[in-house]
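need a structure here:
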Amino acid sequence: MDGYPFVLPYQVRISDINYGGHVANSAVLDFFQEARIAFLRQLGGFTELAIGDGCGLILPEAQLFYRAEMFHGDLLEIGVRLRESQRSAVVLEYRIERQGTLTAEGSTVLVAFDYGARKPRRLPAAFVERIRCLQAAAEEGSPFP
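Alright, predicted model coming up:
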């Protein structure tokens, strides 16, 4: 998937289907989360609850654009890439394709969050370093580090 250094294969399950017989919008957000979890793990063994220095990530904003129907059994590819990183947040973009055809796309804002103190905080240095490596590799057209 061009421009997306990380791609997760996914097969649509029956639980992803709504009353209209196609993938529900809410399921697409679940697809984004599945890909994000795998992306974070590949990025450096991170999880949504542990990105270093005692903090995790919290998702205050998500955008979803449903471009084409998806059906039970469809084999999808879910691409993840970094759009930007800020002092305490990262923005990830997602693209879902079925056999090269765009079916959905969107983005999420992820804020560093100290779950113990219940407040946002700065992104940990090790996480920022891995994100910077990813940005540099993407700009050079290199594969996911």
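
CA only for contacts and neighbour counts going forward, please
Fine.

count of residues packed around Thr108?
22 (other C-alpha atoms under 10 Å).

brain fart, Pro124
17.

Which helix or which strand is home to Glu139?
Assessed by DSSP states H and E, Glu139 sits inside helix 125-140.

Gln33 versus Phe113, what's the distance?
The spacing between Phe113 and Gln33, counted by C-alpha to C-alpha, to the nearest Å, is 17 Å.

residues in contact with the residue positioned nearest the centre of the chain?
Nearest residue to the geometric centre of the chain (C-alpha atoms, centre = their mean): Arg36, 3.3 Å. Arg36 sits next to Val80 when contact means C-alpha atoms under 8 Å, 6 or more residues apart in numbering.

this one next, for a side-by-side:
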Amino acid sequence: MARVKIDMPAAFAFSTSIPVRITDVNYGGHLGNDAIVSILHESRMQYLRSLGCSELEFFGTGLIMSDLAIVYKGEGFYGDTLTVEVTAGELSSVGFDLFYRLSTTRDGKILVIAEAKTGMVCFDYQARKVARLPEPFKQQTSNTTA
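From the prediction side, this is the model:
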């Protein structure tokens, strides 16, 4: 069976801490996959806010997620505080990928819980069509990924 593989970047431009809530835990007693998607969304919003943007106001255009891949590496539990690292890469004329690494520290060891990637496409919500990647984002990203 083919497995999803994500080529993770060596460095991340942004990091945030997100606690695992009791509502994030599934019947298996660990962090559920639906909760991980929500945590990715929250960390993406915090990353964009650090750039002075949002998904609806992204340097003069909007953003829409075109795809999502998650590779699970370990279990997260209620009471864990996740460190979520985020960075942009693989820029194209109309979008880019965001890479995420979710980890926690338990018993003095850093444990990776999941790695993920979302494809983000620039989108003009008024015209309902794909838009060009804004030049200010390209410039800002080249300063953090070089």
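
Drop the TM-score for these two in here.
TM-score of the superposed chains, computed with TM-score structural alignment, normalised by the length of the first structure, equals 0.86; 133 aligned residues with a C-alpha RMSD of 1.3 Å.

The residue nearest to the centre of the first structure -> the second structure?
Under the alignment (TM-score structural alignment), Arg36 of the first structure maps onto Arg44 of the second structure.

can you give me the helices for the second structure?
33-50, 135-145 (DSSP state H).

so of those helices, which one's packed in deepest?
helix 33-50 (a mean of 17; mean count of other C-alpha atoms under 10 Å).

once aligned to the first structure, how far is that one on average?
Comparison of helix 33-50 of the second structure with the first structure after fitting gives an average deviation of 1.0 Å (mean C-alpha distance after the TM-score superposition for the first structure).

burial measure for the residue opposite Ile64 of the second structure in the first structure once aligned, as a count.
Counting by TM-score structural alignment, Ile64 of the second structure lines up with Ile58 in the first structure. Ile58 of the first structure: 18 surrounding residues under other C-alpha under 10 Å.

Please report the distance of Ile58 of the first structure from Ser88 of the first structure.
Counting by C-alpha to C-alpha, the gap from Ile58 of the first structure to Ser88 of the first structure is 11 Å.

Overlap of the contact sets of the two?
What both Ile58 of the first structure and Ser88 touch, as defined by C-alpha under 8 Å, 6+ apart, is the set Val111, Ala112.

Not counting its own residues, what contacts the biggest strand by length in the second structure?
If you go by DSSP state E, the second structure has its longest strand at strand 109-124. For strand 109-124 of the second structure, contacts defined as C-alpha under 8 Å, 6+ apart pick out 6, 8, 61-76, 94-105, 129-133.

Drop anything exposed from those.
When the contacts of strand 109-124 of the second structure are checked for burial by 16 or more other C-alpha atoms under 10 Å, the buried set is 61-65, 70, 76, 95-104, 130-131, 133.

Now do the same contact list for Gly79 of the first structure.
Met1, Tyr4, Pro5, Phe6, Val7, Leu8, Ala35, Tyr94, Arg95, Ile96.

Can you lay out those as TSV showing distance to Leu134 of the first structure?
As requested, these are exported to TSV (distance: C-alpha to C-alpha, whole Å):
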residue	distance to Leu134 of the first structure
Met1	16
Tyr4	11
Pro5	8
Phe6	10
Val7	14
Leu8	17
Ala35	16
Tyr94	15
Arg95	17
Ile96	20
